[in-house]
Structures are given as structure tokens and as C-alpha cells.
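Colleague: Model the structure of this input:
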Amino acid sequence: MPHPQEHGNGGAMESERDGVYQSTTEPIHNRGSCLQLGYLKTLRGKLKLLQVILSFVAFILEEVVNSCMNCHALYFFEFVSCSAFLLTTFLLIILITSLKMKLDRINWGTVDFTYTAVISSFFLIASIIFATQNDGSSLERASVTFGFLATIAFIVDVAVHCREEGLPCKKKQEKIAEPNKGTETVKAETEPLNDPETLPV
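Modeller: The predicted model follows:
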């Protein structure tokens, strides 16, 4: 029959054991959340949101124009501004949701850089053409102004990407160079130490 002291020691040992094996990690907040809103707090996240707003305003102002003498420039600006708004919104949704983690086979950094560089070039060309070929109405001038502002936002985004992460092509070259360095060191280590050519005569 166990003594009361032994029972008390066992209880103390169990309490100490429970204290030792308590979980020391804190639960991860928003683990199951679909939104990753921390991206919007970064500089590039703010630039992406600004691109969506400016391209949307440029598109809306262009749509309000009632008549045009040279409509080809207006239609091209309409296509570019609408495409920039829709595609940038789609890209922003991917970057702030769990879709980026689910589609992890895609290098979203390269996709983001390539898309932003291409759309900034098209927006610049469309804004210049529309600025030189319009009827001079206030709506057209306002649309062109927002087009240039959107272009600046895209160009700044490209510059920030290059400063923070570098060019994607350089990253690929570095990844290719790393395995080659490893094979060279392996070959040097596997060479025989008692090579007759290296022994002194």
C-alpha cells in the first residue's frame, strides 16, 4: 500500500513533467486566413495599389469622352489602361491571397517584374500618342495626366524591384554558376594525392 508521501511526490513529479512539456510555441495568427494583407504595407504593395487606382481613373476619364476626331489614339489608350487595370488587379489579388502559395510552381517575382516592365512601356507609349493626338478637351487632358502618373508608378515599381531583388536574369545566371562551382571543387578533392606528375624528382 503506497504511503501518502509517495503519492505526494508522484503528484509533484507529474506537475513538474507537465511544466517541462508545456508548449513553448505561440499559435500562428491568421494561419488559415486567405488574405495576406502584410504585402500592402510594403512599398511595392502600395505601388501596386496605386497602379490599380491610377490606371482605373485614366480608363474611366477616357470612357467619359463623348467624341473624338482621331479615335485611334483614344482606342489604344483605352485598351492599355483597361488592360493595366484588370491585369494589375488580378496580380495584386494573387499576391495578397493564398493563391500565391497554392500556385508555388510559378515564379511570381519574375512574372511581376516582367509584367510591370512591359505594361509600363505600353502605358508610356499610349500616353504619349494620346497626348499628341487628342481634341484638347479637359477630359482627354485629365486622362492623359493620369496615364502618365500610372506610367511613373509602374516604372518606380520596376526600379524598386531591381534595387531589392535584382534582375531575374542575373539570378538565373547565379543559380547556374553555383552547381558548376560545386563540381569543380569535387573534381579537385577527388584528384589523387600521390600523382606522379606532382611528386618531386
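Colleague: hey, let's count contacts and neighbours off CA atoms from now on
Modeller: Noted.
Colleague: Residues contacting stretch 71-81 from elsewhere in the structure, which ones?
Modeller: 55-56, 58-59, 62-63, 68, 119, 122-123, 126-127, 129-130, 133-134, 147 (CA atoms under 8 Å, 6 or more residues apart in numbering).
Colleague: actually stretch 147-159, sorry about that
Modeller: Taking CA under 8 Å, 6+ apart as the rule, stretch 147-159 contacts 44, 47-48, 50-51, 54-55, 58, 81, 113, 116-117, 119-121, 123-124, 127.
Colleague: Just checking the distance from that stretch to the centre of its chain.
Modeller: Averaged C-alpha coordinates place stretch 147-159 at 16 Å from its chain's average position (CA atoms, centre = their mean, to the nearest Å).
Colleague: buried sites along that stretch?
Modeller: Neighbour counts over stretch 147-159 (16 or more other CA atoms under 10 Å) mark Gly147, Phe148, Leu149, Ala150, Thr151, Ile152, Ala153, Phe154, Ile155, Val156, Asp157, Val158 as buried.
Colleague: Also this sequence, please, to line up against the first:
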Amino acid sequence: MEPAEVYRPTTTTDQQTKGKYFMVPSVHLDTPRCCIKALEVLLSFVAFVLEEVVNNCTSCAPLYFFEFVSCTAFLFTLLLLILLITPLHQRVGISCWPHLDFGYTLVIAFLFLIASIVFAADNGSLTVEKAAVAFGFLATAAFFIDVLLFWKKKGLPCQNTSPPADGQAVPVAESEKLNANGNE
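Modeller: Below is the predicted model:
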């Protein structure tokens, strides 16, 4: 066996992932959640565009709040999606992507729900306003589905992990093992 064959699997893997710009599934985003996130971007964009088409309003505060939430959801979800499916997330300097993803998605889901309810309760009953509200509720549903899929697959990211119940020792990082033996 040649020495080059021993090193081939690790270097080949590095070279294969280096050239990829879109990685789905990735460490932080599996394929179903990626599709849901893309749907969130689309639905929040449509809700924002429909809200922008409204020419006049009898009570503008609900309209403006809905505008803010739908625009924020569209832009930040698009940014999060781009970061999670590309290697860019490694350059941002954030180490807790599951916490950020779960927390952001949950907050936007509740904000979209509140904005949609308020806008539905106090709008001018124009067809465009009703359509914006409908897309607002669809986007809300997509965000909540995303939160449920995250929770079902990975659990809550803010829960502390407990040691294994079967009495096995928790694995120690290799650098800690080396330092424990006095090899610093």
C-alpha cells in the first residue's frame, strides 16, 4: 500500500467540499427545512409586495407594522438561508447557529402572527389587503412548521445536554486527552 493511499480519503473530502458553494443538506440545514426556509422567503416577499400595492389606508399603523414584519422576515430569512446553505456561515464568526436559527424563526413566527392578526382586524377590506393578510398567515404557518421541524429533529437548542443515562463516560476532546498526559 502506497503512503499516498493512506492520506487520500481526507484530502479528497477536503477538495470535494472546497469547490461547493451551495451545500444542501448541510450541517445546520437539512433538505426539508431548506425547502421550508425558501417557502418562508417567497411567502413573506409576496405578503410584502401585496402590502406595498395598497394605495390608501384608513388606519395606517397596522399596515405599517405588517410592512415592517414582512420586509424584515423576507430580508433576514433570505440572509439566513444564504448563510446556512453556503460556506459563508464559517466566516461570520457565529458559533451557535442552531440557537440563532431557532430563536430567529420563533420570534419572526410570532411577529408575523401578531402583524397578520392586527392587519386582518383593521384593514380597509380591499382585495389586495385581504390577499396580503392571507399570505401573511401562510408565511406564519411556514415559520411555525420550520420551528416544529427543528424541534422534532434536533430538540430545543437551549436545553442543556445531560450525560448519558447508561453510565458511559462522556467523550473527552482529543486535545484535552493530550494535555492531561502532560503533552502540551
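Colleague: thinking again about what came up before, list just the nearest of the buried residues of stretch 147-159 of structure 1 to Arg31 of structure 1.
Modeller: The shortest separation between Arg31 of structure 1 and any of these is 28.6 Å, and it belongs to Asp157 (by CA to CA).
Colleague: What lines up with that closest one in structure 2?
Modeller: Asp157 of structure 1 maps onto Asp146 of structure 2 when the alignment is built from TM-score structural alignment.
Colleague: before we move on, back to that, is it possible to get a markdown table of the buried residues of stretch 147-159 of structure 1 that adds distance to Lys172 of structure 1?
Modeller: What follows is the buried residues of stretch 147-159 of structure 1, written out as a markdown table (distance: CA to CA, whole Å):
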| residue | distance to Lys172 of structure 1 |
| --- | --- |
| Gly147 | 33 |
| Phe148 | 32 |
| Leu149 | 32 |
| Ala150 | 30 |
| Thr151 | 28 |
| Ile152 | 28 |
| Ala153 | 27 |
| Phe154 | 24 |
| Ile155 | 23 |
| Val156 | 23 |
| Asp157 | 21 |
| Val158 | 18 |
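Colleague: Can you pick out the most distant pair from those residues?
Modeller: Of all pairs drawn from the buried residues of stretch 147-159 of structure 1, the greatest distance, 16.8 Å, lies between Gly147 and Val158 (CA to CA).
Colleague: which residues sit in contact with the spatially most central residue of structure 2?
Modeller: With distances taken as CA atoms, centre = their mean, Asp101 lies nearest the centre of structure 2, 4.2 Å away. Residues in contact with Asp101 of structure 2 (CA under 8 Å, 6+ apart) are Leu80.
Colleague: Now with 6 Å, please.
Modeller: By CA atoms under 6 Å, 6 or more residues apart in numbering, the contact set of Asp101 of structure 2 is empty.
Colleague: per the alignment, it corresponds to what in structure 1?
Modeller: In structure 1, Asp101 of structure 2 lands on Asp112 (TM-score structural alignment).
Colleague: before we move on, what about Ser70 of structure 2?
Modeller: When the structures are aligned by TM-score structural alignment, the residue of structure 1 matched to Ser70 of structure 2 is Ser81.
Colleague: Next, count neighbours for its match.
Modeller: 29 (other CA atoms under 10 Å).
Colleague: That one and Val156 of structure 1: what is the separation?
Modeller: With distances taken as CA to CA, to the nearest Å, Ser81 of structure 1 is found 17 Å from Val156 of structure 1.
Colleague: Contact partners for Gln51 of structure 1?
Modeller: Neighbouring residues of Gln51 of structure 1 by CA under 6 Å, 6+ apart: Ala150, Ala153.
Colleague: which of the contacts of stretch 71-81 of structure 1 are buried?
Modeller: The neighbour count (16+ other CA under 10 Å) marks 55-56, 58-59, 62, 119, 122-123, 126-127, 129-130, 133-134, 147 as buried among the contacts of stretch 71-81 of structure 1.
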